[in-house]
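>>> quick check, what structure comes out for this input:
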Amino acid sequence: MAKQHKRLAAAQVESVWLDLAGGVEKTKQLIKEAKAQGADVLGLPELWLPGYPWYLWTLPYGATVPYTLQYQANSMACDGPEMAAIQAACAEASLTLSFGFSEKRGESLYMSNAIITADGKLASLRRKWKPTGLERVIFGEAHSSDDCFHNVVDVTSVGKLGNLQCWEHLLPLLKYNTFLQNEDVHISSWPPIFPHGGLEHYGMSYQGIKSIAATYAMEGQSFTAMSTGLVSAEGAKKIGLDYALTGGSPPPGSFALPPGGGYATIFGPDGRQLTKDLDPAKEGFVFADIDRTLTSLAKQLADPVGHYARPDLVTLSVKGSKAAPLPTKVAHEGKDIDAASKSSDDTLFVQ
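Predicted coordinates for the structure are as follows:
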């Protein structure tokens, strides 16, 4: 008998630090494990491959150079054999996967996310709008709307699946652009996250990030899988978090406090938490059924792109031909024209 609902999985897992080949093999194994536990959709963390570059936040620039050279060498091309291997694993398991990776294009790096459907198709490839803080030392930003705003795809029997990375969830216009694409399921991808230490921005802590993800679910009425990385004591030594080098204690104001960082959670379309927390220092998955009845109940009261919107008063303007997620025609200088016929430099006005 077929399952009544598709099953969503969020992961808290440790990257194979600075090792692309090892990371691809672990990805293939996680796909098998999640599928064996009944998952139809799996979300993996931001920069899952080859791991989040913590050293940018903890070391002086000169000390980061050897790490960055290794990081660059283990970043992934979007059309290379590593991506093909992950696509094949998704097809073999019949599982849809969203995962973050450091995309290498020439000698430049981008914080990218891929969605691969259960037939092995690379359905979405997008870059982070703008790297946050010290991430900008090594990563470029999205170049156009086509590699940033087109972030929701139709997944057979699941619905519309989208993704944002980390603090992109604090950008109201980017979130609204995502809502406009009628997203049903959202992968909220994060690096390892830790309890608030008292000095850092609250939005960098587990407590703040959990609130951000729950609010996203409530605002967009989407099932929201918050997937995070994890750092073991051994892994900390490989990525610039070995505080033994500074006397055994983290520097004042540190917001990375390994071992730990795993806080996978799934929220329902009204913002409620549907899963129980795991041990933050242990790898694992959390699961929830995608029951569309819960979506309908949430949208009855507050649909921000439907009956709860006021497009006669407020609209969103987005650059680029792929950025018009709903209408086939747009208003431009008083005339209706086909969205597909507009150049990427024009502005689209959408609800």
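
>>> only C-alpha atoms for contact and neighbour calcs from this point on.
Noted.

>>> would you map the helices across the protein?
Along the chain, counting by DSSP state H, helices occupy 20-36, 55-58, 61-73, 81-93, 172-179, 206-220, 233-238, 292-301.

>>> quick one: residue 318 from residue 125, how far?
Distance, residue 318 to residue 125, by CA to CA, to the nearest Å: 19 Å.

>>> same thing with residue 48?
Separation of residue 48 from residue 125 (CA to CA) stands at 15 Å.

>>> more neighbours, the two?
residue 48 (28 against 19; other CA atoms under 10 Å).

>>> my read: that one touches residue 227, true?
No - using CA atoms under 8 Å, residue 48 makes no contact with residue 227, being 10.2 Å away.

>>> make TSV out of the helices of the chain and add distance to residue 137 and mean neighbour count.
TSV is the format used below for those (distance: least, CA to CA, whole Å; neighbours: other CA atoms under 10 Å):
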stretch	distance to residue 137	mean neighbour count
helix 20-36	21	18
helix 55-58	8	20
helix 61-73	9	14
helix 81-93	25	18
helix 172-179	23	18
helix 206-220	23	21
helix 233-238	19	16
helix 292-301	40	15
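
>>> one more, so I can put them side by side:
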Amino acid sequence: MAPVKVASVQAASVAYDLHASVAKLLPLVKEAAQAGARLAVFPEAYLGAYPRHLDFKIGARTDENREWFSRYVKAAVKIPDGAEGVAWLSANEEDIGEDGDFWAFQQLCKAARDNKINLSVGIIERSLVGATLWCSNVLISDGGVLLSKHRKLQPTAAERIVWSQGHVTNEPGLPNSGLAHTDNLAVAPTSIGKIGGLICWENFMPLARYALYQKGVEIYTAPTADGRPTWTPLLQSIAQEGRCFVVSANQYHGTTDFPSDYPANISRAGGAKEDVWCRGGSSIVDPLGNILAGPLWDKEGILYADIDIDTIIGAKLDFDPVGHYARSDILSLQIKQ
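As a prediction, the model looks like this:
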């Protein structure tokens, strides 16, 4: 396979405003595609918002808490049942207006198809009935087909108050979908290689990482909300451990990316209006742990790197996590179905 260009998009969403966030995403997708990228990776919770500083207290809920949760749910993305692996957009393109349940999902599929680029996008996903939320990541092919949807297995710390846990895997596949099942730890074949990934601190979960290695991941996506310098060494470790390319994207955001009446903005009244809440730190790493692009700090921007999937085989000369280093005679990983 010839080398391809991939992009890590470091940009803030328009928090709690789904339509405005989609409107910001679309030109970024076009920019990456026009630069020659075949894959664009967007940050964790890009559509919906990462609810930084939202003060849901354990053991106490106020009317204000409930109002902000309601706004958060309304800004979340609904994904149609059975959309994975099928030409959902072609069958529904003319049926969904801006007020439709699946409008945002439709826009992602159209952006990927129209720009001929694979898209990895962090979303806040809403249940089709009720108001359950998941921190999810969708992978959409350059033909506009949803290849996988991953729900974060274990939200971290206060995330657990507003995000539900993702179940491991394996719901029955739909007839004629080409998929035996839907997989919450999927590694999907694409036009540029096998793509899979985990969200933020899931990447500290050794068994979850190994599940992706076992499935042959070649391009590992790691969208995050962790804006600390300690994030980059983790990406280098994953790249070396999995012998894969790692593309990580984070938001660079602060007070002005959130509504003016957002609780954290109000509590900082009189302070610096441009307070930075996340510095970014997006980067792209090769299978030997070398940083190809980034980390990008303290501004929005798009990182690019040319990657060659064929080099992965050579990188496994001295270490193959699911081959001669797996020691399957004494160690094994069982994923519950």
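
>>> quick one on the thing from earlier: of the helices of structure 1, which is nearest residue 108 of structure 1?
Closest of the helices of structure 1 to residue 108 of structure 1 is helix 61-73, at 8.4 Å (criterion: CA to CA).

>>> now do that closest one and helix 20-36, the angle between them.
Angle, helix 61-73 of structure 1 to helix 20-36, by axes from the mean of the first three to the mean of the last three CA atoms, to 10 degrees: 60 degrees.

>>> tell me where the stretch 51-200 of structure 2 has strands.
Using DSSP state E, counting those that start in this stretch, the strands of the stretch 51-200 of structure 2 run over 118-126, 133-140, 146-151, 171-172, 181-182, 187-190, 193-197.

>>> for residue 3 of structure 2, find the nearest of these.
That would be strand 193-197 among the strands of the stretch 51-200 of structure 2, by CA to CA, at 10.7 Å.

>>> do you know how far residue 186 of structure 1 is from residue 285 of structure 1?
On the measure of CA to CA, residue 186 of structure 1 and residue 285 of structure 1 end up 16 Å apart.

>>> looking at these two, which has the bigger crowd around it?
Legend: neighbour count by other CA under 10 Å for residue 186 of structure 1 and residue 285, higher for residue 186 (28 against 25).

>>> dump the residue contacts of the aligned partner of the more buried one in structure 2.
Following TM-score structural alignment, the counterpart assigned to residue 186 of structure 1 within structure 2 is residue 220. Neighbouring residues of residue 220 of structure 2 by CA atoms under 8 Å, 6 or more residues apart in numbering: 195-198, 244-247.

>>> most neighbours of all those residues, which one?
residue 247 (31 neighbours).

>>> ok, back up a step: which of the helices of structure 1 sits closest to residue 43 of structure 1?
Using CA to CA, these put helix 20-36 closest to residue 43 of structure 1, at 10.1 Å.

>>> what span of structure 2 is that closest one aligned with?
Aligned by TM-score structural alignment, helix 20-36 of structure 1 corresponds to residues 18-34 of structure 2.

>>> and that stretch against structure 1, how far off on average?
Its aligned residues in structure 1 lie a mean 1.2 Å from stretch 18-34 of structure 2 after superposition (mean CA distance after the TM-score superposition for structure 1).

>>> circling back to that earlier point, and the helices of structure 1 as CSV, adding distance to residue 100 of structure 1?
What follows is these, written out as CSV (distance: least, CA to CA, whole Å):
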stretch, distance to residue 100 of structure 1
helix 20-36, 11
helix 55-58, 18
helix 61-73, 14
helix 81-93, 12
helix 172-179, 18
helix 206-220, 17
helix 233-238, 19
helix 292-301, 26
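
>>> which one of the ones you listed lies closest to residue 194 of structure 1?
Among these, helix 206-220 comes nearest to residue 194 of structure 1, with 5.1 Å by CA to CA.

>>> now do that closest one: everything it contacts.
Residues from elsewhere that reach helix 206-220 of structure 1, judged by CA under 8 Å, 6+ apart: 169-170, 179, 183, 188, 193-196, 202-203, 223-224, 226, 263, 267-273, 303-304.

>>> okay, buried residues for stretch 214-229 of structure 2 please.
Using 16 or more other CA atoms under 10 Å as the test for burial, stretch 214-229 of structure 2 gives 215-227.

>>> show me the residues you listed that map onto strands.
219-221 (DSSP state E).

>>> make TSV out of the contacts of residue 220 of structure 2 and add distance to residue 314 of structure 2.
Below are the contacts of residue 220 of structure 2 laid out as TSV (distance: CA to CA, whole Å):
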residue	distance to residue 314 of structure 2
195	19
196	21
197	22
198	25
244	11
245	13
246	17
247	20
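
>>> residue 210 of structure 1 -> structure 2?
By TM-score structural alignment, residue 210 of structure 1 lines up with residue 232.

>>> ok, now how distant is the alignment partner in structure 1 of residue 145 of structure 2 from residue 132 of structure 1?
Under the alignment defined by TM-score structural alignment, residue 145 of structure 2 corresponds to residue 121 in structure 1. Distance from residue 121 of structure 1 to residue 132 of structure 1, counting by CA to CA: 29 Å.

>>> ok, residue 314 of structure 1 next?
Residue 314 of structure 1 is 28 Å from residue 132 of structure 1, where distance means CA to CA.

>>> quick check on these two: which one has the bigger neighbour count.
Between residue 314 of structure 1 and residue 132, counted using other CA under 10 Å, the more crowded position is residue 132 (14 against 10).

>>> so the more buried one sits against residue 167, correct?
Yes - between residue 132 of structure 1 and residue 167 there is a contact under CA under 8 Å: 7.3 Å.

>>> and the helices of structure 1: which comes nearest residue 102 of structure 1?
Among those, helix 61-73 sits nearest to residue 102 of structure 1 (CA to CA), with 8.3 Å.

>>> elements contacting the closest one?
With contacts taken as 3 or more CA pairs under 8 Å, 6 or more residues apart in numbering; DSSP states H and E, helix 61-73 of structure 1 sits against helix 55-58.

>>> buried residues in stretch 124-140 of structure 1?
124-131, 135, 138-140.

>>> can you list those residues in JSON lines and add distance to residue 112 of structure 1?
As requested, these are exported to JSON lines (distance: CA to CA, whole Å):
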{"residue": "124", "distance to residue 112 of structure 1": "10"}
{"residue": "125", "distance to residue 112 of structure 1": "7"}
{"residue": "126", "distance to residue 112 of structure 1": "6"}
{"residue": "127", "distance to residue 112 of structure 1": "4"}
{"residue": "128", "distance to residue 112 of structure 1": "6"}
{"residue": "129", "distance to residue 112 of structure 1": "10"}
{"residue": "130", "distance to residue 112 of structure 1": "11"}
{"residue": "131", "distance to residue 112 of structure 1": "10"}
{"residue": "135", "distance to residue 112 of structure 1": "13"}
{"residue": "138", "distance to residue 112 of structure 1": "13"}
{"residue": "139", "distance to residue 112 of structure 1": "10"}
{"residue": "140", "distance to residue 112 of structure 1": "10"}
